[in-house]
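> No sequence on hand, only this structure:
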């Protein structure tokens, strides 16, 4: 496609919107003062900020282009991928999240060393790095496709331009900038996507929404009306393949070892907030996102079947269908705004991955191996430059993804190839205390080798293929093959080897020791499970204290059901900031005036608290 004609108003709005988003993110980058801020935003955000920011990070990445293409080609069954994340959620909510949070682990490779040994950490580091950089490449490729459709730019040139802009943004910002930008993007994307759906009904109905809904359904080909794809055909899109590649391997990858998503949840103020964020995402936001990202493809299929696509856009390439349908339905100006939101959201997803890659390099290569013992300021400077390098490496993968027939197929192939050994190792590692370091290492190495071998000899996947045709080399079913082979290796090697670490050494790192993990997170004082209320207090700034603790009046502590020694959360009195100005602290004394909390000046300064605004205080543990 040679590019869609944009009006001057469209161009102005696209430029203005992208500049505004950059400015919005960089404004919040002022809060980045350390590597903890750069990677984890100080672990202080409320659930609703993370839930909405997840939309831009997960839904807003390649989804509009990818799922519109799948919806145009296969119909409503394209929604399967967004509605199958719940399989492992109980295990994630009540197992993996509290382990990572309470153990104060900053990366998945670090978990592998603490749970197993250093060589397993290095092996996990290889897989995580390939996963993150591969995802960065997928996102740049998607952006290139979008700009190729919009402006007629060469796909790789367009991806290169975007990579430069994204690298500059992440260099300057960090996790706080990413989260706050993605919060805005999540709201905008849902609104834009759902607006397109409504406009589509209006278009199909000639101004009547009810008639449009009826015409939409009648216009969908019969094969497009099913929510589930055929069991094992066609080879490019089928139920069993999407289940194993996306619902199982893909979901484990996203929630259990995608460093970007992990960092997002570790930026929350507590484990409980993380559970609320994921429930809100799965129950409310992701179903809305299914409608937002897939409807252009469904509308396009109905419009094409009814002969309602203008001749200028007749027979669109599935990769272009989102942009084409939006252009048909949306007026000039508003079209530019929708496209700007799409491009900026794609960049939001990519900056999450780039920031995560930087975190892995700093925390898993520089600090423990290559450059230990340096100051936090030095690591922060390096983290910014590593972000630039990560963007460049991701860009180098774009030509590889361009060789695939669709974005969906490119993504599916990538997930099915990279994730199975890590998925098995992560789940078995924290669920099965008996799993040994040798088993973890050989699961990764042997599983990775087996998956790589299947690329050159795809016939080995045939016994696992559920009757799927070998056309295209089993790009989906490789996930099941990899999961089974890796699982067998993990079980067999565990049974024939002995653990290197004692139960005491892995305390808090497995499901069986979660209570101990929570206690270790708090410290010597027993965990306080009593339910209390949030109190709003005035602030009295006091000089730095030896114990760096806070002092509250006994009556205020009673309302919170808190005691001296408990861990509390202190946030700006304005709830809508969602933790942007907040801190964790410990109650070290109960004196002073009722309605007033004494906070050391260093805590006020380090966490950007504004004493004149008051604070909201709640007990955590």
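On my side now, so go ahead. Please read all numbers here as calculations on a predicted model, not as lab measurements.

> For the rest of this, base every contact and every neighbour count on C-alpha atoms.
Fine.

> didn't residue 86 look like it was pressed against residue 282?
Yes: contact criterion CA atoms under 8 Å: residue 86 and residue 282 qualify, at 7.2 Å.

> Which stretches in the stretch 101-250 of the chain count as helices?
All helices of the stretch 101-250 of the chain, identified by DSSP state H, counting those that start in this stretch, fall at 108-115, 118-151, 155-172, 175-204, 209-219, 239-242.

> Can you list the neighbours in contact with the first one?
Contacts of helix 108-115 from elsewhere in the structure, counted by CA atoms under 8 Å, 6 or more residues apart in numbering, are 100, 105, 118-122, 124-125, 128, 257, 259, 364, 429, 437, 506, 509.

> And the third one, by the same measure?
Outside of helix 155-172, the residues within contact range by CA under 8 Å, 6+ apart are 22, 26, 29, 140-141, 143-145, 147-148, 178, 347, 350-351, 354-355, 384-385, 387-388, 391-392, 395, 398-399.

> And the helices of the stretch 101-250 of the chain: which comes nearest residue 489?
helix 118-151 (14.7 Å; CA to CA).

> List the buried residues in that closest one.
By 16 or more other CA atoms under 10 Å, the buried positions in helix 118-151 come out as 118, 120-125, 127-150.

> and here's the other structure:
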């Protein structure tokens, strides 16, 4: 397929976006006086901004492009995941946010040492850091890979524009800079989804009515054959279970989201953040699926516009570059960059928070706030550089399968991490040794299920989480608790 010329005006729009993001980082750099500023923003973030940040953080560029492709080629069943994420929020409000706010944590995994011991804290923190370095590489690589066939920008330049500039503004602005750039990026993502949908509808004969009626005729919403139970297929009940545990992991055990709970000045503002996120999640992803439906209608009416043997996974950037006016196309591509950078910058700052809190400050002599700030910035650069180097290697060697397998194995730690927090908060009798046994059993069970069964991968989170809780509960009487009973009561339900 012939690569489309990106055009001068599109370049101007993209460069303008990148310049604004860099200026935000420069502006907030002057406020970064201590580790508390760098990792908690000194509690200065309003709830609505933290909420937009959570939304932008959890929506990567891969999601931005893959959801329309999913709706174009298949159906809307994955939309259920967005509403599962909303449904768990009351549970998070009641049982998790008070813990994180009361303990005034920098790293979410500090709680695991207070409740259990340092082994649990290190397991969770190191798992998180390794997974997110891999996540940075994968997001950068797949974004470059998705855009390569459609724009005349060198893939290594795409990696530089996404990764290196992200390192720079995260290094300078800390979590405050990250959140306010997330606000810009979240607005761009939302606006781009609505804009694309409206523009496609204007180009479809019959307009919006034809878009939705054609999808209904083709049974592309929630097909009846997806309603049944299955152990191996991604049917709706399986998706509901999978998204429940993945959302639980994200909102209760993942530093990049949990960190947003402590950047506001009160519990009320923190809850406002999650309400804002819920409103966005309830509305904006529907437009991503609607874009896929609109693209399906458009190219059904105009099949000659698609190249022969076209890979429909790139249907969104193909339409943007080939059909949208100059300038508007640049804005949409900038939104794809924004989706990448919002996820990567959050990963960078949360990795540095985990290292500074769980390793650097935890061991050795007591560290000053200035030393923690310096180390946090150094780790931001190191983690970002590792991600950029890894994504560059993947582009040059085309060996994505090996990295995907590695990233998948690290991702299996999400279930055990979620289980540890559930065990600590809800199972009073659990202790450090029973928790350790639960984690070992969960990792072993999840790896065995992955290697030896055909169980759908959406069940992996449930297997990991529930194994930790069940084994941790049953094994507790076998060990003498190394915490005083009153300490455990203070840190559990």
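Structure received. From a predicted model like this one, the values you see are computed outputs, not experimental measurements.

> just to revisit the earlier point, out of the contacts of helix 155-172 of structure 1, which end up buried?
22, 26, 29, 140-141, 143-145, 147-148, 178, 347, 350-351, 354-355, 384-385, 387-388, 391-392, 395, 398.

> on that earlier part again, could I get the helices of the stretch 101-250 of structure 1 in a markdown table, plus columns for distance to residue 288 of structure 1?
As requested, those are exported to a markdown table (distance: least, CA to CA, whole Å):
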| stretch | distance to residue 288 of structure 1 |
| --- | --- |
| helix 108-115 | 30 |
| helix 118-151 | 22 |
| helix 155-172 | 27 |
| helix 175-204 | 7 |
| helix 209-219 | 18 |
| helix 239-242 | 20 |
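
> tell me which element the residue nearest the centre of structure 1 falls in.
The residue lying closest to the centre of structure 1 (CA atoms, centre = their mean) is residue 261, at 3.6 Å. Per DSSP states H and E: residue 261 of structure 1 is located in helix 259-266.

> now the angle from that helix to helix 108-115?
70 degrees (axes from the mean of the first three to the mean of the last three CA atoms, to 10 degrees).

> Check which element follows helix 259-266 of structure 1 along the chain.
Helix 259-266 of structure 1 is succeeded, C-terminally, by helix 271-280 (DSSP H and E).

> Could you pull out the buried residues of stretch 286-303 of structure 2?
Quick answer for stretch 286-303 of structure 2 (16+ other CA under 10 Å): 286-299.

> Check stretch 496-514 of structure 1 too.
499, 507, 508, 509, 510, 511, 513, 514.

> and these, which two are the farthest apart?
Counting by CA to CA, the most remote pair of the buried residues of stretch 496-514 of structure 1 is 499 and 514, 19.6 Å apart.

> Count the residues that sit near residue 43 of structure 1.
Counted by other CA atoms under 10 Å, the residues lying close to residue 43 of structure 1 total 23.

> got it, and residue 230 of structure 2?
For residue 230 of structure 2, using other CA under 10 Å, the count is 14.

> List the contacts of the closest residue to it other than its chain neighbours.
The shortest distance from residue 230 of structure 2 to any non-neighbouring residue, by CA to CA, 6 or more residues apart in numbering, is to residue 238 (6.9 Å). Residue 238 of structure 2 makes contact with 229, 230, 231, 458, 459, according to CA under 8 Å, 6+ apart.

> Columns distance to residue 191 of structure 2 on top of the residues you listed, output as JSON lines?
Shown next, in JSON lines, are the contacts of residue 238 of structure 2 (distance: CA to CA, whole Å):
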{"residue": "229", "distance to residue 191 of structure 2": "37"}
{"residue": "230", "distance to residue 191 of structure 2": "37"}
{"residue": "231", "distance to residue 191 of structure 2": "38"}
{"residue": "458", "distance to residue 191 of structure 2": "31"}
{"residue": "459", "distance to residue 191 of structure 2": "34"}
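
> Now for the equivalent of residue 215 of structure 1 over in structure 2, how many residues are close by?
Taking TM-score structural alignment, the alignment pairs residue 215 of structure 1 with residue 210 from structure 2. Residues near residue 210 of structure 2, counting by other CA under 10 Å, number 17.

> now stretch 409-422 of structure 2: how far from the chain's centre is it?
15 Å (CA atoms, centre = their mean, to the nearest Å).
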